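Student: no sequence on this one, just coordinates:
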C-alpha cells in the first residue's frame, strides 16, 4: 500500500478541521439531536431577553405600553440566536468548501507563505462524501432556520409599524 506523504500540517487538513469544529462547543450544535439543538437555540434567545427588556424599558413610550415592550424585546432578542446561527453557518461553509476542493490551501509557517497541495483521489472521495452527506444537510437546515427567524423579525417589525399608524 502506498503511503501518501502530505506536506499539509495536520491541523490544516480539511478532514481534521472538520473533526475539530465538530467537537467545538457552539459550532457543533447542528450535529446534535434536533430537539437538543432547538432547546439550545431557545435558551440562547431566552437568556438575552432580559437584556433586551432592560434596554427597551429605557423608552418612555414602551414603559407605558407593556404589550409592545414585551413584543419588541422578544423580537429584538432573536438577533442573538441569529448571530449564533450565522456563525455556525459560516464555519460549516468554510469546511464544506475545503472538503469539496480538489486542492488544499495551507500555510507552512504563517499567512505569507501559502501553498497548494492536490488531494489524492481516495482523500478527495472521502472528503466529498463527508461534505455531501454530513455537512450539506446541516447547511440546508441552518439556512432554513436563519431565513425563518429573519422572517419572524421582519413580520414583527411590519406588525409594530402597522400598529403605530
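Tutor: Yep, it's here. Every value quoted in this text rests on a predicted model; they were computed, and no experiment measured them.
Student: going forward, measure contacts and count neighbours with C-alpha atoms only.
Tutor: OK.
Student: measure stretch 100-110 end to end?
Tutor: End-to-end span of stretch 100-110 (Cα to Cα, to the nearest Å): 24 Å.
Student: Touching that stretch from outside, list them.
Tutor: Stretch 100-110 is contacted by residues 8-9, 12-14, 98, 113-119, 124, 127-128, 131 when judged by Cα atoms under 8 Å, 6 or more residues apart in numbering.
Student: one more time with 6 Å, if that's ok
Tutor: Stretch 100-110 is contacted from outside by 113, 114, 115, 116, 117, 118, 119, 128, using Cα atoms under 6 Å, 6 or more residues apart in numbering.
Student: Show me what counts as buried in it.
Tutor: 100, 101, 102, 104, 105, 106, 107 (16 or more other Cα atoms under 10 Å).
Student: try stretch 131-150
Tutor: Using 16+ other Cα under 10 Å as the test for burial, stretch 131-150 gives 131, 135, 138, 139, 142, 146, 149, 150.
Student: Got another one to weigh against that:
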C-alpha cells in the first residue's frame, strides 16, 4: 500500500493561486475573456457599441455629422476604442497576475494583514499542477487578450491617421 504524505499548506484558502484562478474564472467581469470565440467577439462588439454611443455625442459636438461625416465616425470610433482598450487592459492585468502566481515556485501570502506576509515553497506536485493550469488554461486567455489589444491598437492607429489627415485638410 502506497503511503501518501499530506503537506499542510499554511496559505489561506483565498490566497492560494488555484483558488484565485477559480475565483477569477467565475467572476462576471473576468469570465468575459474565457468565453467561446463567438461570445467573446459578441461581448467585444457590445462593449464597443456602448463606447460608441457614449462618445458619439462628443464627436457630434466637434464634428457635426451633416458637415463632416467621416470625422464624426472616426472620432466616435476612437472614443469607443479607448473604452474597449481600458476594459481589455484590466482583463489582461487580472489574468497576468494569476499567471504569475501560478508560475512561481513560492506563494507569498498575508497571515493577518499587509504587515506580516510570509512566503511558502510549493511542493513539486503543486508546482506541476499550477504550471499545467497556467500553460493550458491561462496562457490561451492571455494570448487572446494580447491579440485583441494588438488588433484594436492597429485599428485605432489607422483611425488616428485618417482623423489627422482629414482634420488638417
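Tutor: Structure's in. What do you need? Model, not experiment: these values are computed from the prediction.
Student: heading toward the C-terminus, what's the first helix or strand past the helix of greatest length in the second structure?
Tutor: Counting by DSSP state H, the longest helix found in the second structure is helix 69-103. Scanning forward in sequence from helix 69-103 of the second structure by DSSP states H and E, the next helix or strand is strand 106-110.
Student: how distant is that next one from the center of its chain?
Tutor: 23 Å (Cα atoms, centre = their mean, to the nearest Å).
Student: for stretch 47-64 of the first structure, same thing?
Tutor: On Cα atoms, centre = their mean, the centre of stretch 47-64 of the first structure falls 27 Å from the chain's centre.
Student: same question, stretch 146-160 of the first structure
Tutor: 19 Å.
Student: Other residues contacting it?
Tutor: Counting by Cα under 6 Å, 6+ apart, residue 75 sit against stretch 146-160 of the first structure.
Student: once aligned to the second structure, how far is it on average?
Tutor: For stretch 146-160 of the first structure, the mean distance from the matching residues in the second structure following superposition reads 0.8 Å, by mean Cα distance after the TM-score superposition for the first structure.
Student: In the second structure, what stretch matches that stretch?
Tutor: Under TM-score structural alignment, stretch 146-160 of the first structure corresponds to residues 149-163 of the second structure.
Student: what's the answer for stretch 42-58 of the first structure, then?
Tutor: Aligning stretch 42-58 of the first structure against the second structure (TM-score structural alignment) gives residues 45-61.
Student: The matching stretch: average distance to aligned residues in the first structure?
Tutor: Mean deviation for stretch 45-61 of the second structure: 1.1 Å (mean Cα distance after the TM-score superposition for the first structure).
Student: related to what we said a few turns ago, which one of the contacts of stretch 100-110 of the first structure is nearest residue 86 of the first structure?
Tutor: residue 128 (23.2 Å; Cα to Cα).
Student: Please list all residues in contact with the residue nearest the centre of the second structure.
Tutor: Nearest to the mean C-alpha position of the second structure, by Cα atoms, centre = their mean, lies residue 91 at 1.8 Å. Residue 91 of the second structure makes contact with residue 30 under the criterion Cα under 6 Å, 6+ apart.
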